[in-house]
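In: Dropping a prediction and its sequence here:
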Amino acid sequence: MARILAIDYGAKRTGIAVTDELKLIASGLTTVRTHDLESFLKDYFEKEKVELVLIGEPKQVDGTHSENEERIIHFINRFKKVFPTMQFERVDERFTSKMAFQTMIDSGLKKKQRQNKALVDEISATIILQTYLYR
């Protein structure tokens, strides 16, 4: 069985989450420097079977794309060239950062721990994955 991997693409950091092989549980995997994302994915795809990659689609409240969308389109074009057989879908990621931060508060993380932007990105990727799984 294969996993589903979710990407919360950012200018500096990218959060990554993945399902278990039965596609029942979404878990944060890691946060990588965006510059290193392609090599990370190559390594991960060699080690784990992934059938689908979810890429967050950043939108404003009114439904228009945010300023990060241009970077993501560039990434998607490169992704299609490097991983031509890998399926991908876009998932609306509105409010995932706010939801991730609230999750950190609800989990009882201290203020210093909540300032860890890499953790916010990883949790955001997990929320993107959960959104897809539970729709």
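Out: Cool, got the structure.
In: Please count neighbours and contacts with C-alpha atoms only from this point.
Out: OK.
In: The residue nearest to R33 when sequence neighbours are not counted - how many residues pack around it?
Out: Distances taken as CA to CA, 6 or more residues apart in numbering place R13 nearest to R33, at 4.5 Å, with adjacent residues excluded. Number of residues near R13 (other CA atoms under 10 Å) recorded here: 19.
In: structure B:
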Amino acid sequence: MPRTIAIDYGKKRTGLAISDPLNMIANGVGTIDTEKLVWNLKQLFAEHEVDTILLGYPKNLDGTDTDITAKVDRFYQQLQKLFPDKKTILCDERFTSKMAFQAMIDSGLKKKDRQNKALIDEISAKIILQGYLDHQ
């Protein structure tokens, strides 16, 4: 069964998550340099059958664009051109970083470990993906 992948796009680094084969559980793939994102996606698509890409879409709480929204728009268009065989969906990512940080606290991570922004990005991608999977 084809899987779903979620991307928490960032200026420097990007968090990735992929579903299990049954599209029930989100699993973190890790955090990568944004410059290497397309190459890493091609690698993931070679390893796993993926039919859907979820791209976290950043907006302010009032619905206005953030400083990175325009970059995400361009990346969304790039994904559609590079991977026309995959369904690409923009997903609201408001609150995911806060939810990721709270998940780290709830899991008992020490303060020093909670300052790892790469881990927050990966967990944010998992939250985006799990929310999507739960509503399918």
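Out: Arrived safely, thanks for sending. On a predicted model such as this, the values are computed, not experimentally measured, just so you know.
In: TM-score them against each other, please.
Out: Once superposed, the chains reach a TM-score of 0.96 (TM-score structural alignment, normalised by the length of the first structure), with 135 aligned residues with a CA RMSD of 0.9 Å.
In: just checking, the residue nearest to R33 of the first structure touches A118?
Out: Yes. R13 of the first structure is in contact with A118 according to CA atoms under 8 Å; the separation is 6.9 Å.
In: joint contacts of these two?
Out: Counting by CA atoms under 8 Å, 6 or more residues apart in numbering, the common neighbours of R13 of the first structure and A118 are T31.
In: returning to what we had before: show me the contacts for the residue nearest to R33 of the first structure.
Out: By CA under 8 Å, 6+ apart, the neighbours of R13 of the first structure are T31, V32, R33, T34, A118, D121.
In: Superposed on the first structure, what's the mean shift for the strand or helix carrying A46 of the second structure?
Out: Using DSSP states H and E, A46 of the second structure falls within helix 37-47. Its aligned residues in the first structure lie a mean 0.6 Å from helix 37-47 of the second structure after superposition (mean CA distance after the TM-score superposition for the first structure).
In: Which strands or helices does the longest helix seen in the second structure pack on?
Out: In the second structure, taking DSSP state H as the definition, the longest helix is helix 117-134. Under the contact definition 3 or more CA pairs under 8 Å, 6 or more residues apart in numbering; DSSP states H and E, helix 117-134 of the second structure sits against strand 3-8, strand 13-19, strand 26-33, strand 50-57, helix 96-106.
In: one step back: quick check: the residue nearest to R33 of the first structure vs I123 of the first structure, distance?
Out: According to CA to CA, to the nearest Å, R13 of the first structure and I123 of the first structure sit 13 Å apart.
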